[in-house]
Structure formats: structure tokens, C-alpha cells
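In: need a 3D model of the sequence below.
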Amino acid sequence: MEVFYYMVFGFLALIVALLELSKTAKDRIATSSAFNSFKNNYLLVYSLMMAGDWLQGPYVYFLYSQYGFDKGDIGRLFIAGFGSSMLFGTIVGSLADKQGRRRACVTYCITYILSCITKHSPEYKVLMLGRILGGIATSLLFSAFESWLVAEHNKRGFEPQWLSLTFSKAIFLGNGLIAIVSGLFANLLADNLGFGPVAPFDAAACLLAIGMAIILSTWGENYGDPSDSKGLLTQFKGAAVAIASDEKIALLGAIQSLFEGSMYTFVFLWTPALSPNDEDIPHGFIFATFMLSSMLGSSIASRLMARPALKVEAYMQIVFAVSAVTLLLPIITNFLVTPSSVKGGGISFGGSILIFGFCTFEACVGIFWPSIMKMRSQYIPEEARSTIMNFFRIPLNIFVCVVLYNVNAFPITVMFGMCSIFLFMASILQRRLMVVAESHKSKPQDWTALRTQDEEAEALNI
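Out: The predicted model follows:
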């Protein structure tokens, strides 16, 4: 069976290499040297930030189990992380619009470094504190950096289309190549060199410190709305008004929550789906194959977004539909392929089919990230970008917490079927977003006027 894994990995690596090497002038965007310098600086920082995150992933559960905690204790720690991201992370992330996005990025580094340090303690309360800090850091990672990039890109007067180039490269590196290298490096530190499961967390802290030093020395500050007259509650209200008054933003938030909720559920389900009878599967190698598939998707996305005539809103409908079909495969194979009842052994025939389907889903994930980033840069108002982006994460975190709490309550096929339905819903909402965006093209939303009206109404209520 090892030959099978090598064949899948090699085939995907070959496709990625061919896609990157075969790019023509039509697939590339002509840019300036100033932009390339700016882009490379951001990609270096973003890669270090993502490496700090990916290094921890393979050993979090294992470390907790080594400290003697059972599945229920570990589950509560994970729920605490997502709950923290929903509650505290939303508040801290929203402060980026007011206090500065660069400052928020530095806060991410400090918070995550502190989270890594707590992993040295076997005390449950200390580990719980680490999960809370990690939840806050996650919210900042997925809002502050993108908000800083978009604002700084526009402030420097670069072409709007060039943003898609930075987005696709960031996902190609951060969610692809860096994830693979980080997984292998974590394995080298913890197992091959014998430093133990805490070593990847120490390495992550070092990389985050290096990234923080680069941010402090090379990045400028930018804000959403730095007005001293606006409190945090007013910011939340303004973001809620923006979402409620613009259907495009509301649709974008719903699409993001549906897709990311399904994606995080998939992260918990792929292992039991491929080894229902405790089959011996190479988890690290399969994870690397999934990340390679994500790289393939981001490479495809860069080609798609390089064509001005091809709208993101159009092709993402197909991406969501394809991803929905791939997560139906566990249900289909359960009916068509006779499941094995033999404990242990290698991966089954049905599992081999699922690997191809799951790789396709990960390719869709690779297309999703830069594409959703581009749509957010187009539809979310600059003054409340971080706040609104963290609003989007509230239903996502609620959904993941519910799934984690009930992961053993439903058969795995029911969970996959639920995710597939959510993805079909995302495809339908994406179609609606395209229609609404086309109809509003000639009538852009006046955010300044909307904000003024809201403040006047608030004053009258007082």
C-alpha cells in the first residue's frame, strides 16, 4: 500500500509543478518592482506566521494525551479554543480597526508565543489558559493580517487586481508548502531527534518571534476608523448595520461560515473515515498529500484570478458544488463498496477511493482561500474590515463547538451528509451573490453616508 501513497503524492506534485512551470503571459499579472518588494515582505511574514501555526497542529492532541488526559478532557480543551476565538478573539480582533492592524499582528505573535509556553506545563488549568490564548491568536491570524495587507496595498496606490496575486501566493505558501515542511520538521524534532512533543511548540515560538521582529522593523501602521469617539460597542453596531444593510456582505459571511464549518468538520472526520476498522494509515503522509492538493488548488486559483473577464463569483459556484459532491463519497462508498470487518491491516479499497475524493476537496479549499480573500477585499468596507471579518467567525466557531461536542452522537456518514448539504447551500448563495453584485454594479454603497445616518439616529435616540 505504500506504493499507492507515493503514487498519489507524486502525481499531485507533478501536476503542481507543471501548472507553475507552464504559466504563460496570460496567466501572469504584470506588476512593478515596488509591489514585488512589498509582496515578498508580506509573504515572508505570513509564511512565518503560518509555520508557527502549522508546527503545533500534528502534536496538540498527542501532547495532551501524553500528559494523561482522556478524550473528554482533550475535547473540552479544543472547545475552549474555539469558544475563546468566538468570544475574546472577536473583541480583540475588532480592536485592530481602532488601535491599528500592525499592532494587532504583533499581538498575535505575543499571544501565540505565550500559548506555546503553556505547553510545557502538565497542569490542566495552564493548558486551558493556553487554549484560550490560542483561540484569540487564531482570530487575529485570520483577520488582522489580511486587513493590514488590503489597507496597505490601497494606501500605496497599487493596482487592485494585484491583490489577487498576493492572496494566491500566500495560500500557495502558507497553506501548502509551509504546511508540508512544518509537518515534516515537527516530526523530525519530536520523533527523529527525540526532543519530545513539546519541541514543535518551542520551534513555533521562535519563528513567531522572528516574524514579529520583521513586522516591527518593516511594517507601517494602518487603521480602519481610529476615531476616539467610537467605543467598541459602537464599532460592533456599525459592523452589524453594514452586514444587515448590504446583502452582498451578509451573503459573503454566510458562504464563508458554511464552507469553513464544513472544512473544520472534515479535519475531525477524515481519519475515522479512512480507518473505520483501525487500519494502519500513514497520517503524516496523508496530511502532506492533502496540503499538496491545497497547493494545486491555489495554483489553479492564481490562473483563474489572472483573467479579468472571469469573475470569482462565477467559478466559485462550481467549486462549492464539486466540494459538496466529494464529501458525499463516504456515503456513496458505504452503499456501493462492501465494508471490511477485519481489524487493522492496510487501507481498504473504499478508503483508497475516499483519498482521491478528499484530495479533490482539499484542492477546492486551495481555490477557496484566495478567492474569498478577493471577494472580501471588494465587498467589506475598509473602516470596519477586521470587525466584520471577526463577525463572520462567530457562527463558524459556534458550529465547530457543537460538532466537537456531538462528534460521537451521530454516524460519520450523517456528519459528512450534513457538510455536503452546507456546501450545496454555499453554492446556491454564491449564485445569489453574483446576481446581487451584478445588479448593484452601477449603484455602489455609500458607507460614509450610511455611517452618518446611523450616528444621527443614535443621537436622536439619546
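In: drop to CA atoms for contacts and neighbour counts, all remaining ones
Out: Fine.
In: next, the buried residues of stretch 178-191.
Out: Buried residues in stretch 178-191, counting neighbours by 16 or more other Cα atoms under 10 Å, are found at 178, 179, 180, 182, 183, 184, 185, 186, 187, 188, 189, 190.
In: one more to put side by side:
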Amino acid sequence: MMTIVYAGFLAFGLVALVLQILAYRTRTDVSVGNNPQFLKFQRGYFAVYLVAMFADWLQGPYLYKLYSYYGFQEAQIAVLYVFGFASTVIIGMWAPMAADQFGRKKLCLAFTVLYSLSCFLKLFRSYGILIIGRIIGGVATSVLFSAFEAWYVHEHIESHDFPKEWIAVTFSRASTWNGILAVTAGLITNVVSEWFGMGPVAPYMLAIPCLVLAGVLVSTHWTENYSSHKTKFRKMCGDGFKGILSSEMIFMVGAIEALVESVIYIVIFLWTPILEPSKPSLGIVFSCFMASILAGQGLFQILSSRHFEVPILLITSCGISLVGTMLCVSSTHPGNANTNLSFIALCIFEFAVGIYFPAMGYLRSHIIPEQHSWSIMSWFRVPINLISCIVLMLLHEDVFLHGNRMIFVVCSILLLLSLLSAFRLLRLWKENESSRQETVLMTSEHIHNIF
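Out: Just a heads-up that it's a prediction; the model follows:
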């Protein structure tokens, strides 16, 4: 299998490079965001944020392998993943408000401590300690995708008075560097874990110095900032829920997000046990997946710059991802598994994910009212995690213990529903075309953490 993995990495890496270069050349105004003071401020943010993200990416390729190395069975590992997902969604609804009220710098520092502790707990073979580590890691991840960006937006607007439109420039550049770092992280974890023979716990020990560095940079170079107004958690949640029910377009965005991203979470868990029988280099496989995402992201930027309607690109993404999971249904047939086909199918799926995240980010920014975006998107995360946790817990049932084929059948059904929902959203989009806003604000969370 390693031959096809290396070939896939070279192929998707080359495609991603070409598409990203072409996407870069499609920028309509290369002078936007090139102010020297802005670039200096932006580099200061990237120095911290990208180091923190790199530490996060280092933890992607070998998580399942680590738990398996400790002797846990697939159903037990699924429970560990469920605890991580659940803590992410529970704390994710509170983290943005905590960052606003207690201080974003403080919460960013708390992230570096919590995530370092989560990595350190990976050294223990105790199932209970590993569960605690997963919960702490889920909390830290929630902070990563709230406090850092909230700090940046406040400093960008309030402290430096840069144009609001330049925020999208920073997050767009961050997303590209994120993809490059993800590919690099996969290669590095492969070197330390397999070539140097340090085992699957090595990437987590490597992540700790990165987190310490991020914490030092935050404490010495960042200033504290707070929200200018206090918000009540109950009122925000209530307003968000009412907003979802009051607009069919918002509801359809949430439905598509829940269906697609729950499948993404499931694939995060399944890709290692599916490919493991062929003993691939997991770091290289991970890098190949990340290159596939970069390729999809580049294609989205090219097509959207040529005035392809974003809902159509979302439909394309849902359709391609459905093809990927249907191929996995075939390749994971009990007694006749084909890991080569599974690898190709997963690369196709990740390519679709690369199109999906910027498309969904664009649609959310145009459809969801800005004043309710946090509360509405927090509600969206509930069904995402609920669906993925339920499906993973089904691994305890006898019907699912003879391979993962039925899991991919469920994933295919979810993606088929998302495809139908995307067609409905396209129709609503055309009906409401005249009333939409003309600007878009994308965050790096829209393209992150596929793993």
C-alpha cells in the first residue's frame, strides 16, 4: 500500500501547489492588506496562532494508533473520541463568552496550559486518565477556535483601527498557512514516530514545546482585551434558537453543516482502523489528506473568483464527498476489504472537504445575521456532535462489530440528505438574491480540524 500512498501524496501535493498558485493569482486587488503596519501586526498574530495550530496538527495522525498501542479495542477508543467531541461542543458554547468577559489573552494562555496537560496525560495507559485527557483536550480546542480569533478581531478594529475588510485577508492567509502546516505536521510525526522509532506518543511530546512557545509569546507580546458589553448566556442561546427557527435559509445551513460535519468527525475516527491492516505510514497518509484539502480549497478560490455561485460549489462538495463514502462502503466489505481503494476514497472525501469549508463559511457569513452568529453557530455544533457521537457509540452494537461498512452506509445516507438540503438552499438563495449582503468574513475555523 505504501506505493500508492507515496504516489497519492506526490499527486495531491502537486495538484494542491498548482491550484494554490492559481488561486493566489486570482486575487482582484493585491494591494489590499499590504500596509506595512498591518503586515507587522499580522505577523505578530501569526507567530502565536500558527505555532498553536501546528501543535494541534501534530496530534492528528497518531491519536487512534496511540490508544490501540496501549491495548484498547475499537469500541473503547470510540468512547474516548466521544468524550473529546462532547467536551468540545459543551465548552464551545461557553468559550466565546468567557473570552469576552474574563479576557482573551488570559484564555489563550489557559489554552496553552490545558493543551500541554492533555498531551502530557497521553503518557499514561490508564483508561480513566486518558478520558480526562480527552476532555481537557476538547476544552482546549474550543478555546483555540474562539479566544485567539476574538483577540485578533478586537485588536484589529479597536486598537489599530484597520479596515474591517482586512480581517478576511488575515484569515484567508491563515487558512493557507494552516494547510501547509498540516501537511508538514504529518511528515514530521511520521519521522519521529516511525523513522526514529519513538512510537505514537512522540508527536504529543513534540507538541508541548510548541505550546510553551505560544504561551510565552502571548504573555510577552499580546495585550489584554475584553468585550465592550456584557451578554447573558441564556438570552444569547434563546436569540440564536429563535433565529434558526425564523429563517428557512438559516435552518438549511444548519442542517447541511450538521450532516456533513458529523460525517467528517466520524471519518476522523475511522480512517486509521480502516487503513491500519496494510501498515501504512500514518503521518504520510495524514499529509496526503491535508494536501487533498488544500487542493479542494484552491479549486474553490479559483471557481468562486470566476463567479461560480457558492451554493453550487457546496452542492459539488456534497456530491463528491458522497462518492467518497460510497466507495468506502465497497472497500470495507467484511472479508474482502480493499485498503488501496479506501485510501483513494478518503482522499476524494478530503478533497470535497477542502471545497466544503470555505463554501460553508461564505454562506454562513451572508445568511446568518452578524449579531447572532455566535449563538446560532453554537446551536449548529449540537447536532454535529450528537450525530457523530451516536454513530460512534453504535460500534458497541453487534451489527457494527464485523467491519465499518455499515458506518459508511450511515455516512452515505447523511451525505445524501445534505445534498438534497443543498439543492433546497440553492433555490432559497436564488429567491433571496437581491437582499443579500455583499461582504464576507471568514475565520480559520471554517477550514480547520478536519482531524
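In: mind putting the buried residues of stretch 178-191 of the first structure in CSV, secondary structure included?
Out: Shown next, in CSV, are these (DSSP: H, G, I helix; E, B strand; the rest coil):
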residue, secondary structure
178, helix
179, helix
180, helix
182, helix
183, helix
184, helix
185, helix
186, helix
187, helix
188, helix
189, helix
190, helix
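In: including distance to residue 301 of the first structure, could those go into CSV?
Out: Below are those laid out as CSV (distance: Cα to Cα, whole Å):
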residue, distance to residue 301 of the first structure
178, 18
179, 18
180, 19
182, 23
183, 24
184, 26
185, 28
186, 29
187, 30
188, 32
189, 33
190, 35
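In: farthest pair in those residues?
Out: Farthest pair in these (Cα to Cα) is 178 and 190. Separation: 17.7 Å.
In: give the equivalent position in the second structure for residue 60 of the first structure.
Out: The equivalent of residue 60 of the first structure in the second structure is residue 63 (alignment by TM-score structural alignment).
In: then residue 422 of the first structure?
Out: So, by TM-score structural alignment, residue 422 of the first structure is matched to residue 414.
In: residue contacts, that match?
Out: 259, 260, 263 (Cα atoms under 8 Å, 6 or more residues apart in numbering).
In: thinking again about what came up before, any idea how far residue 280 of the second structure is from the match of residue 60 of the first structure?
Out: According to Cα to Cα, to the nearest Å, residue 63 of the second structure stands 15 Å off from residue 280 of the second structure.
In: so these two - more neighbours on which side?
Out: For residue 63 of the second structure versus residue 280, the count of surrounding residues by other Cα atoms under 10 Å is larger for residue 63: 22 against 18.
In: does the nearest residue to the more buried one once chain neighbours are set aside sit in a helix, a strand or a coil?
Out: Distances taken as Cα to Cα, 6 or more residues apart in numbering place residue 200 nearest to residue 63 of the second structure, at 7.5 Å, with adjacent residues excluded. Using three-state DSSP, the structure places residue 200 of the second structure in coil.
In: residues in contact with residue 200 of the second structure?
Out: If you count contacts by Cα under 8 Å, 6+ apart, residue 200 of the second structure has them with 62, 63, 65, 66, 69, 193.
In: again, only this time at 10 Å
Out: When contacts are counted by Cα atoms under 10 Å, 6 or more residues apart in numbering, residue 200 of the second structure touches 59, 61-70, 122, 189-190, 192-194, 282.
In: which stretches in the second structure count as strands?
Out: With strands called from DSSP state E, the second structure shows none.
In: residue at max distance from the center of it?
Out: Distance to the chain centre peaks in the second structure at residue 335, reaching 32.7 Å (criterion: Cα atoms, centre = their mean).
In: that one and residue 275 of the second structure: what is the separation?
Out: On the measure of Cα to Cα, residue 335 of the second structure and residue 275 of the second structure end up 14 Å apart.
In: next: residue 20 of the second structure.
Out: Using Cα to Cα, residue 20 of the second structure is found at 28 Å from residue 275 of the second structure.
In: same question, residue 350 of the second structure
Out: In this view, residue 350 of the second structure and residue 275 of the second structure are 15 Å apart by Cα to Cα.
In: comparing these two, which residue is more hemmed in?
Out: Set residue 350 of the second structure next to residue 275 and count neighbours by other Cα under 10 Å: residue 350 wins out with 28 against 22.
In: who's in contact with the counterpart of that one in the first structure?
Out: Using TM-score structural alignment, the equivalent of residue 350 of the second structure in the first structure is residue 362. For residue 362 of the first structure, the contact set (Cα under 10 Å, 6+ apart) comprises 263, 266, 289-297, 323, 326, 356, 368.
In: show me which of those residues is closest to residue 204 of the first structure.
Out: Distances from residue 204 of the first structure to those, taken as Cα to Cα, are shortest for residue 291 (18.8 Å).
In: quick one: the closest one and residue 116 of the first structure, what's the gap?
Out: Counting by Cα to Cα, the gap from residue 291 of the first structure to residue 116 of the first structure is 23 Å.
In: repeat for residue 182 of the first structure
Out: For residue 182 of the first structure, the distance to residue 116 of the first structure equals 15 Å [Cα to Cα].
In: one more: residue 41 of the first structure?
Out: Remark: distance between residue 41 of the first structure and residue 116 of the first structure (Cα to Cα) = 25 Å.
In: those two - which one has more neighbours?
Out: Shown here are residue 41 of the first structure and residue 116; by other Cα under 10 Å, residue 116 has more neighbours (26 against 15).
In: so what corresponds to the more buried one in the second structure?
Out: Mapped onto the second structure by TM-score structural alignment, residue 116 of the first structure lines up with residue 119.
In: then residue 137 of the first structure?
Out: Superposed on the second structure with TM-score structural alignment, residue 137 of the first structure falls opposite residue 140.
In: ignoring the adjacent residues along the chain, who's closest to its match?
Out: residue 111 (5.1 Å).
In: tell me the contacts of that neighbour?
Out: 52, 105, 117, 136-137, 139-144, 147-148, 211, 214-215.
In: gap between the closest residue in space to residue 388 of the second structure that isn't next to it in sequence and residue 352 of the second structure?
Out: Leaving aside its chain neighbours, residue 388 of the second structure sits nearest to residue 262 (4.9 Å; criterion: Cα to Cα, 6+ apart). Look at residue 262 of the second structure and residue 352 of the second structure: by Cα to Cα, they are 14 Å apart.
In: ok, the two, which is more surrounded?
Out: More crowded of residue 262 of the second structure and residue 352, by other Cα under 10 Å: residue 352, with 28 against 24.
In: hey, where'd the helices end up in the stretch 201-350 of the second structure?
Out: For the stretch 201-350 of the second structure, the helices defined by DSSP state H, counting those that start in this stretch cover 202-221, 233-246, 248-275, 282-305, 310-331, 339-367.
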